[in-house]
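**Student:** Sharing a model that was predicted from the sequence below.
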Amino acid sequence: MVTFTVNAVGCLILGALTGAVTAGAADAHLQLPVGTGFCGTLTTYSTFSYESLRLAQTRARFYAAANVVASIVTGLGAIFLGSTVAQAIWG
């Protein structure tokens, strides 16, 4: 559950950063250190893939599939939400 939450928060931050850059409130050069550096360090997609694989190997295939689907849907939703909120604030 911790991995899921951390990845969702990282996606939210990355979405907000992208929305701020798109709205002109942040410099595009900020995306590299914050987007790649901070969010890349914060998120744990290698752990996510390891946990999903371990679930599948222990015959908990439903939970493995649910983890993958929920993580992808939540991550994309968090990016969209962050970007939308940032553009609404600064756009």
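**Tutor:** Sure, I can see it. Numbering: from 1, shown residues only.
**Student:** make it CA atoms for all contacts and neighbour counts henceforth
**Tutor:** Fine.
**Student:** The lengthiest helix in the chain packs against which elements?
**Tutor:** When the chain is parsed with DSSP state H, its longest helix is helix 61-90. Helices and strands touching helix 61-90, by 3 or more CA pairs under 8 Å, 6 or more residues apart in numbering; DSSP states H and E, are helix 2-23, helix 45-57.
**Student:** Need the winner for burial among these.
**Tutor:** Highest mean neighbour count of the helices and strands packed on helix 61-90: helix 2-23, a mean of 21 (counted as mean count of other CA atoms under 10 Å).
**Student:** A further structure is provided below for comparison with the first:
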Amino acid sequence: MAASRGAGDGPGFAVAPRPPYSRPSVLALVGAGGFLGTLCRWGLRRLVGERGGWPLATLVVNLVGAFVLGLLLEALSHHRDEGLRRALRLGLGTGFCGALTTYSTFAVEVVMLADGGNRLLALLYPCVTVAGGLLLALAGVLLAGRGSRAQRGAAAAPGAVGDAA
């Protein structure tokens, strides 16, 4: 009985490159960003905590994360996803923001507010989190877009570096 051969075992077969998510450098970037994001969330929780029953620390990390993700989305989306852009997306977006923000803690806090009898806050907290997150993500997109337009304008100005005139 002949041994079965895989796609890369014989002549004429190309070996597929490793998917990006399985490369050690990618895992290290996401892990380092995740470590820093977790550390920031822990620090903010210790610094801010709760104010008047309002789970302020979780609100702050989720809003900051939405803003940073909006910035990254706009800043990195106009060019190829490679090199420094990919490193920023993976390290800051997936790693840092993924660890900084927390949906699970947010969901538990909403249930705890409702179970604790603070139903108004249990209704307001998700509304403020979602609406604030959308607004801050949009603000991040607009801010990064403004910066990239200014860069493109400066590059197109007469006498700019790289100008053929």
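**Tutor:** Right, received. Where do you want to start? What you see is a predicted model; the values in this text were computed from it and never measured.
**Student:** circling back: where's the longest helix of the first structure relative to the chain centroid, distance-wise?
**Tutor:** 7 Å (CA atoms, centre = their mean, to the nearest Å).
**Student:** In the second structure, which residue range corresponds to that helix?
**Tutor:** Mapping helix 61-90 of the first structure onto the second structure (TM-score structural alignment) gives residues 119-148.
**Student:** got the buried residues for the matching stretch?
**Tutor:** 121-122, 125-126, 129, 132-145, 148 (16 or more other CA atoms under 10 Å).
**Student:** tell me the contacts of the residue nearest the centre of the first structure?
**Tutor:** Centroid check for the first structure by CA atoms, centre = their mean gives C11 as the closest residue, at 2.4 Å. C11 of the first structure makes contact with 39, 75-76, 78-79, 82, according to CA atoms under 8 Å, 6 or more residues apart in numbering.
**Student:** hang on, the earlier thing: let's have the helices and strands packed on helix 61-90 of the first structure in JSON lines, adding distance to L32 of the first structure.
**Tutor:** Listed next are these as JSON lines, based on distance: least, CA to CA, whole Å:
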{"stretch": "helix 2-23", "distance to L32 of the first structure": "10"}
{"stretch": "helix 45-57", "distance to L32 of the first structure": "18"}
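**Student:** The residue nearest to the centre of the first structure corresponds to which position in the second structure?
**Tutor:** Match for C11 of the first structure (TM-score structural alignment): A66.
**Student:** give the contact list for P126 of the second structure.
**Tutor:** Neighbouring residues of P126 of the second structure by CA under 8 Å, 6+ apart: V110.
**Student:** burial of H29 of the first structure, as a residue count?
**Tutor:** Applying other CA atoms under 10 Å, we find 10 residues neighbouring H29 of the first structure.
**Student:** ok, so what distance separates it from T84 of the first structure?
**Tutor:** For H29 of the first structure, the distance to T84 of the first structure (CA to CA, to the nearest Å) stands at 20 Å.
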